[in-house]
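Student: What follows is a predicted structure for the sequence shown.
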Amino acid sequence: MKEILIYRYKVLGFQRFSNLFWAIFIFVSSLNFLIISYKSYQINIGNNFELIDNSVLFFPQGLLMGFYSLLGLLFSIFSFTSHLLRLGYGFNEFNKKENIVRLFRWGFPGLNRRIQICYSIEDVKSIKVNYYPERTIYLSLKGNFDIMLIRKGFFESIPLLEKQAINIAEFLKIPLVYE
């Protein structure tokens, strides 16, 4: 039987469907707020737009709705660009052939867009699983230094989280610690 020398899995980062859904929802809601704010300023934007109630005064409600709409539009644009740039997307690799643990992520555009951290497998003490307050898996290094491998929200259920942690611990032949 051939021994597996490399264990690698993807980390989605910002590339999740829920992030895209909320970006679209906030974008549409912000456009609605902007239209209401614009309509409350008493500028005629057409007779076909009678879905909006005219009872909103520009000061302070319409002005505040316009401010919130601009914030929402900026946030949704940031979310769309983060999704397109694949921020946080990467992989965790455990390589017995090279004797390293490699953590790779994509960051913001610029000189340091590629984020790669490598550790020796001998420096790895254990794999920690934390359930409360968030479901995460940590790589525990010698010297009481923990690195988060999988963040909150990556796994929908605790059995999937445990299975991933067990797979990593068995591959590296190190203890699995529950917190």
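Tutor: The structure has been received and is ready for your questions. As the structure is a computational prediction, the values presented were derived from the model and not from experiment.
Student: contacts and neighbour counts: CA atoms only from here.
Tutor: Fine.
Student: Identify the single longest helix in this structure, thanks.
Tutor: helix 17-40 (DSSP state H).
Student: Quick one: list the elements packing against that one.
Tutor: Here helix 17-40 touches helix 63-84, going by 3 or more CA pairs under 8 Å, 6 or more residues apart in numbering; DSSP states H and E.
Student: List the contacts of the next helix or strand after the helix it packs on.
Tutor: Per DSSP states H and E, the first helix or strand lying C-terminal to helix 63-84 is strand 90-95. Identification of contacts with strand 90-95 by CA atoms under 8 Å, 6 or more residues apart in numbering yields 5-13, 100-106, 149, 172.
Student: and what of stretch 138-149?
Tutor: Counting by CA under 8 Å, 6+ apart, 92, 123-130, 136-137, 150 sit against stretch 138-149.
Student: here's the one I want to compare it with:
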Amino acid sequence: MTTDKTQQQILRQDILGSRRFSNLLWAAIVTIGGVGFLLAGLSSYLKTNLLIVSDTSQLQFIPQGIALTFYGVAGSLLATYLWLLLVWNVGGGYNEFNKETGKVTIARQGYPGKNRQVEVEFPISEVQSVRAEIREGLSPKRALYLRSKKRRDVPLTRVGEPIALSTLENQGAELARFLQVPLEGL
């Protein structure tokens, strides 16, 4: 259990990675489509109906069946990739600001392999400000960055769907207050 003093010294923000409902929905849709096309193509080759919703066994294997099989394999491979992203939680992690140790730690999950977790650590004294970037339009962007003296701006928010403006303002203000640095861009 942490004490009030410890809670005042450490600020930790969890970052949602690829385990979002929208990604789960897309993985399910692509899986259904890919498997459906693959079964339709195989039905035309085997001259046996493998689908519940329609009878594709009467299609000519060349060219319709080959095209359906190709789309089915491509869709199934894409679905496999989407499911693996969900399992690995790519992009998920945390931002930790620790006044006790004087360090900022930004950690994110990557793809499996030698360096699965990407971690950036630097002193709190290097932080100049918290910067909010807000861009509306066709491709909206709402993100928070740490502006540092010795390195480029370090992104703090998740990638993908933009977060609500009020949430961005609250997170930026809370972080700027905790680090005792200015908040830019709002």
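Tutor: Alright, I've got the coordinates. Keep in mind the model is a prediction, meaning the values are calculated, not measured.
Student: Just the TM-score for the two chains, thanks.
Tutor: After superposition, the two chains reach a TM-score of 0.86 (TM-score structural alignment, normalised by the length of structure 1), with 178 aligned residues with a CA RMSD of 2.5 Å.
Student: mind listing what's buried in the longest helix of structure 1?
Tutor: 19-20, 23-24, 26-28, 30-40 (16 or more other CA atoms under 10 Å).
Student: Filter the contacts of stretch 138-149 of structure 1 down to just the ones in helices.
Tutor: Checked against DSSP H, the contacts of stretch 138-149 of structure 1 include nothing in helices.
Student: Using JSON lines, please lay out those together with distance to residue 67 of structure 1 and neighbour count.
Tutor: What follows is those, written out as JSON lines (distance: CA to CA, whole Å; neighbours: other CA atoms under 10 Å):
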{"residue": "92", "distance to residue 67 of structure 1": "41", "neighbour count": "19"}
{"residue": "123", "distance to residue 67 of structure 1": "51", "neighbour count": "13"}
{"residue": "124", "distance to residue 67 of structure 1": "49", "neighbour count": "20"}
{"residue": "125", "distance to residue 67 of structure 1": "50", "neighbour count": "18"}
{"residue": "126", "distance to residue 67 of structure 1": "49", "neighbour count": "20"}
{"residue": "127", "distance to residue 67 of structure 1": "46", "neighbour count": "26"}
{"residue": "128", "distance to residue 67 of structure 1": "44", "neighbour count": "22"}
{"residue": "129", "distance to residue 67 of structure 1": "42", "neighbour count": "23"}
{"residue": "130", "distance to residue 67 of structure 1": "40", "neighbour count": "17"}
{"residue": "136", "distance to residue 67 of structure 1": "37", "neighbour count": "22"}
{"residue": "137", "distance to residue 67 of structure 1": "40", "neighbour count": "25"}
{"residue": "150", "distance to residue 67 of structure 1": "36", "neighbour count": "21"}
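Student: Just put those residues in TSV and tack on distance to residue 57 of structure 1.
Tutor: Putting the contacts of stretch 138-149 of structure 1 into TSV (distance: CA to CA, whole Å) gives the following:
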residue	distance to residue 57 of structure 1
92	54
123	64
124	62
125	63
126	61
127	58
128	55
129	53
130	50
136	48
137	51
150	48
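Student: and which of those residues is nearest residue 80 of structure 1?
Tutor: Among the contacts of stretch 138-149 of structure 1, residue 150 lies closest to residue 80 of structure 1 (CA to CA), at 22.7 Å.
Student: That closest one -> structure 2?
Tutor: Aligned by TM-score structural alignment, residue 150 of structure 1 pairs with residue 157 of structure 2.
Student: do the same with residue 7 of structure 1
Tutor: Counting by TM-score structural alignment, residue 7 of structure 1 lines up with residue 11 in structure 2.
Student: Can you classify that match by secondary structure?
Tutor: For residue 11 of structure 2, the assignment made with DSSP: H, G, I helix; E, B strand; the rest coil gives strand.
Student: Would you check how far apart it and residue 152 of structure 2 are?
Tutor: Distance from residue 11 of structure 2 to residue 152 of structure 2, counting by CA to CA, to the nearest Å: 22 Å.
Student: Look at these two and report which has more neighbours.
Tutor: residue 11 (17 against 10; other CA atoms under 10 Å).
Student: circling back: now the match of residue 7 of structure 1. Nearest residue, chain neighbours left out?
Tutor: residue 97 (5.1 Å; CA to CA, 6 or more residues apart in numbering).
Student: Alignment lookup: the one you found to structure 1.
Tutor: In structure 1, residue 97 of structure 2 lands on residue 94 (TM-score structural alignment).
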